[in-house]
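Chemist: pasting the sequence and the predicted model now:
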Amino acid sequence: MKQFSRMALAASLLLAACATSETHQDTTTVNASLVVDTLAKARLDSTLQAQVTSGQVAGVSALVFEKGEEVYFNAFGMADREENVPMARNTLVQIFSMTKPITGVALMQLYEQGKFQLDDPVANYIPEFANLQVYAGNDAAGQPVLEAPHRPMLVRDLTRHTSGLTSGPDTAYVGALLKKVDPMNRENTLTQMAEKFAQAPLWFQPGAQWAYGPSVDVQALLVERLSGQPFDQYVQEHIFGPLGMDETRYFIPEADRDRFAALYLRNDSTGLTRVPDSLAHALNTRHWPLTPGGFGFTSTVDDYMRFARMLVNEGELDGTRILKPETVELMATNQLPDSVTERSWLPSKGRVGFGIDFAVRVSPPQTAEENNGVVGEFFWDGAASTLFWVDPANELTAVLFVQIMPFYGQLHKQFRDAVYGPYTPTATP
């Protein structure tokens, strides 16, 4: 992740013509080495506008930084269609699983302090998990077979989704038990959450497969146990405050709720249907005991960009260091061994492995249908179709905000193509 010369960029900016409107600041330069050049900006505008015009999304915004400078921002459509509130730079959205990388950074700060090692058993710090069993299918009579773990669940397993934990209610045998004890109920503390997860067996042997689930929520409890601080207080003091991320939080006060984007369900046949705010915004309009590490934060596009820029700058932003460079590199390095062949839907993200709370691109796309991207990029997204990525090779960070369910992966594909240009077999981004 080389540092870019700001003097060189300033010189190129002197040669550029800049125009500003309320929604779009054109920072075009004559630097031909930039990924986001004039053509890319035109692709981005047309791609995002088309999503709104076609009714696929109600509103969308995107922000891209390259080599330390903003190279693109625009917003289209409505944050709240029914109230006629435009999508804007200060719109607050639910980032859902884009909470996970924040939790990972919090945990790895404690790793730097020597509080734990990645191959430590989780039960060393969360003794509620000391006597876990593993579901191994049913016997001939249809009764569940439980067995001891072949090895302990490790902290590393939590960071790469190989823990064996699940929260899926439809998971064979385990799901019904978890539905009964309800570990992710908002009225639970993180400790109560762990106690309830421990009442059910693991879905699979630790380290055996990649399966998305509540592993990062358990990471939040690890942060509490290792730091001695409540998770929400820890991230505020050690990440949000130092980075100036003043609008990234669980709870949105009444005075800011007019900027809180509505959530929409997308259906190809019937269009967009608004989810009632009483359901969509329930987590963020009341203080709850549960402070999940895997979801729950709200943010603005600029706030989250500060987090992304810290990562592309090897753990530092504006003179404030959050992580050491070697820790960022560790997080952005694939941690999945080849022996983990069962990876659920992870391959749909492209040719990726998984690091510490990020997907990590390990190979360029081989077809035009695959997600565009650069080897070494690390990224994640959220259930309402938000997305960010960090591209160290080009010193580029991108944040895309929408509020659409179910997850709309085709939008991500189109956004990536707009940034990098269409795929060609003879060239990679």
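Modeler: Yep, it's here.
Chemist: C-alpha from now on. contacts and neighbour counts both.
Modeler: OK.
Chemist: would you map the strands across the stretch 151-300 of the chain?
Modeler: All strands of the stretch 151-300 of the chain, identified by DSSP state E, counting those that start in this stretch, fall at 264-267, 271-274, 298-299.
Chemist: any chance of a markdown table for the ones you listed, columns distance to residue 163 and mean neighbour count?
Modeler: Shown next, in a markdown table, are the strands of the stretch 151-300 of the chain (distance: least, CA to CA, whole Å; neighbours: other CA atoms under 10 Å):
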| stretch | distance to residue 163 | mean neighbour count |
| --- | --- | --- |
| strand 264-267 | 31 | 19 |
| strand 271-274 | 35 | 16 |
| strand 298-299 | 27 | 24 |
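Chemist: comparison target, given below:
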Amino acid sequence: MEEIDKTFREAVADGRIHGAVLIAKDLTGKVDFSRSYGVRSLREEDPEKRPPMVADTPMRVASCSKFLTSIMVLKCVEMGLANLNGGLEKLLPEVAGLKVLTGFDDAGNPIEREPKSPVLLNSGLCYTLTFPLLQQYRKWQGLEIEQGYDNLDQNFKYPLLFDPGTKWAYGPSLDWCSRVIKRASGLSAEEFLQEHIVEPLGIDSDNMTFELQKHPNMQARRGDMTFRGGHTFTAESSSPGTGVLQYRDEEYWHEDIEPHGGQGIYTSPESYAKVLWSILSNDGKLLKPETRELLFKRALTLEAEKSFDEYCEQFKAFVPGVPVPAEIKHSHSLGGMLTLEDCDGDRWRQEGNLSWSGLPNIMWNIDKRAGMCTIWAFHMKPWGDPICIELGTKFEKAAFMMLKQ
């Protein structure tokens, strides 16, 4: 890992990145790596006053929240409080009754039909990001295209685009699951997070929460968001990987909203790595072994798997499974993306690898076959930044190669 240390120090020194956290650990003890580089904020103009990035720097992990929420939902299932295969009429009637949007009539009004299959916890919903038809519906609603409201209903109550189970699309199912958790358990999503993930793993509540405003210590230690240029997604840029690194303030640092299970958790890479390790090592602290296996089991139909691969090919700049090559066949479990092939023999992610990512170039994976988990976190936008992807992939591959030494 000496070469990785050198590479990341140089990347900070020449201004390609402002900072990063890298963590990797395997079951044999060969790999137990945790390094931090650079600074957690560019807010101060004087470089000498910029606080260092460390492994327990709290970050807004965005869609990396999905894995934590998946574990909480499976805990509800394990406790007999929810049913993955049942309809949502009792726990989430506002979603159970959604129809399929097929288009708009000449007057500009939406045309909808009843779905041919029920909306389940793990299927049927899409984010508006890559779907013009949903963007048109949002305009018809008189709402912003992208979520910017403090509640789930305004952000995500719009129709389906296909019959649940027939296709795959990146969507807000796990955002809605924070409400499912509350109704199923009687605990808020925050209370459930603390009781069933934070406490069992010995994580301090100042290191993992939906409610940042209630943790002033966490606020004081958190990383600011750094931008390369002015875009949120690399796909919006005409010259990806270019632009001056700059601090930018964002609303979610200053106000808590209704818990969004798909994107609303604040935590540190170090704390997140404890969750990855618990699942990899199968220590039973979070889930029983038989429930934990659902995280690694294909949950899509063959038809939906084909749709997943097509989505990854069509929307390369938005694919959460980066850096897995687009030509690798994918599926999805109840916890994240599964690779159905080895990415590079036994030298990198192997068949059955479970992974996902978050908007600020934060990526994790659990590889049962290799017996290793990793996370790399830059806490920088735009998503899919090619410099972050290149550096993070180098780290990941170096960690896997350590297993062969």
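Modeler: Right, received. Where do you want to start? Since the model is a prediction, treat every value here as computed from it, not as a measurement.
Chemist: quick one on the thing from earlier: and of the strands of the stretch 151-300 of structure 1, who's closest to residue 149 of structure 1?
Modeler: strand 298-299 (36.7 Å; CA to CA).
Chemist: what's that closest one aligned against in structure 2?
Modeler: Using TM-score structural alignment, strand 298-299 of structure 1 corresponds to residues 266-267 of structure 2.
Chemist: how big's the offset between that stretch and structure 1?
Modeler: Overlaying structure 1 shows stretch 266-267 of structure 2 at a mean distance of 1.6 Å from the equivalent residues (mean CA distance after the TM-score superposition for structure 1).
Chemist: now that stretch: how far from the chain's centre is it?
Modeler: Distance, stretch centre to chain centre, for stretch 266-267 of structure 2: 12 Å (CA atoms, centre = their mean, to the nearest Å).
Chemist: residue 192 of structure 2 maps to what in structure 1?
Modeler: Checking TM-score structural alignment: residue 192 of structure 2 goes with residue 234.
Chemist: distance of its match relative to residue 242 of structure 1?
Modeler: 12 Å (CA to CA, to the nearest Å).
Chemist: check residue 372 of structure 1 too.
Modeler: Distance from residue 372 of structure 1 to residue 242 of structure 1, counting by CA to CA: 33 Å.
Chemist: with neighbour numbers in mind, choose between the two.
Modeler: Remark: of residue 372 of structure 1 and residue 242, residue 372 carries more neighbours, 27 against 17, as counted by other CA atoms under 10 Å.
Chemist: you'd agree that one is up against residue 419?
Modeler: No: here residue 372 of structure 1 lies out of contact with residue 419, judged by CA atoms under 8 Å, at a distance of 9.0 Å.
Chemist: shared neighbours of these two, anything?
Modeler: Counting by CA atoms under 8 Å, 6 or more residues apart in numbering, residue 372 of structure 1 and residue 419 have no shared contacts at all.
Chemist: all helices of the stretch 101-250 of structure 2, in order?
Modeler: In the stretch 101-250 of structure 2, the helices defined using DSSP state H, counting those that start in this stretch lie at 132-141, 152-156, 173-185, 189-193, 216-221.
Chemist: against which helices or strands is the third one packed?
Modeler: Using 3 or more CA pairs under 8 Å, 6 or more residues apart in numbering; DSSP states H and E as the contact test, the elements touching helix 173-185 of structure 2 are helix 65-78, helix 189-193.
Chemist: I'd like the distance from the last one to the chain centre, please.
Modeler: Spelled out, that is helix 189-193 of structure 2. 18 Å.
Chemist: how close does it sit to structure 1?
Modeler: Mean for helix 189-193 of structure 2 is 0.9 Å (mean CA distance after the TM-score superposition for structure 1).
Chemist: what's that helix in contact with?
Modeler: 72, 178, 179, 181, 182, 209, 210, 211, 259, 261.
Chemist: of those residues, which is the most crowded?
Modeler: residue 261 (31 neighbours).
Chemist: spit out the contact partners of the closest residue to it other than its chain neighbours.
Modeler: Nearest residue to residue 261 of structure 2, sequence neighbours excluded (CA to CA, 6 or more residues apart in numbering): residue 175, at 4.1 Å. For residue 175 of structure 2, the contact set (CA under 8 Å, 6+ apart) comprises 66, 152, 259, 260, 261, 262, 263.
Chemist: which one (most neighbours) among the residues you listed?
Modeler: Highest count within the contacts of residue 175 of structure 2 by other CA under 10 Å belongs to residue 261, 31 neighbours.
Chemist: for residue 139 of structure 2, list the residues it contacts.
Modeler: With CA under 8 Å, 6+ apart, residue 139 of structure 2 has these contacts: residue 145.
Chemist: need the counterpart of it in structure 1.
Modeler: Using TM-score structural alignment, residue 139 of structure 2 lines up with residue 176 in structure 1.
Chemist: try residue 255 of structure 2
Modeler: Residue 255 of structure 2 maps onto residue 286 in structure 1, by TM-score structural alignment.
Chemist: my read: its match touches residue 249, true?
Modeler: No: Residue 286 of structure 1 is beyond contact range of residue 249, at 11.9 Å (criterion: CA under 8 Å).
Chemist: give me the common contacts of those two.
Modeler: Residues touching both residue 286 of structure 1 and residue 249 (CA under 8 Å, 6+ apart): none.
Chemist: so which of the helices and strands packed on helix 173-185 of structure 2 is nearest residue 226 of structure 2?
Modeler: helix 65-78 (19.5 Å).
Chemist: so what touches the helix or strand that comes right after the closest one?
Modeler: Later in the chain than helix 65-78 of structure 2, the nearest helix or strand by DSSP states H and E is helix 93-96. Helix 93-96 of structure 2 has contacts (CA under 8 Å, 6+ apart) with 87, 88, 89, 118, 119, 120, 157.
Chemist: helix or strand for residue 6 of structure 2, just tell me which one.
Modeler: helix 2-13.
Chemist: which helices and strands does that helix pack with?
Modeler: Helix 2-13 of structure 2 packs on strand 32-38, helix 386-402, going by 3+ CA pairs under 8 Å, 6+ apart.
Chemist: cutoff 10 Å now
Modeler: strand 19-26, strand 32-38, helix 386-402 (3 or more CA pairs under 10 Å, 6 or more residues apart in numbering; DSSP states H and E).
Chemist: how close does the counterpart of residue 62 of structure 1 in structure 2 sit to residue 272 of structure 2?
Modeler: Using TM-score structural alignment, the partner of residue 62 of structure 1 in structure 2 is residue 22. As judged by CA to CA, residue 22 of structure 2 and residue 272 of structure 2 stand 12 Å apart.
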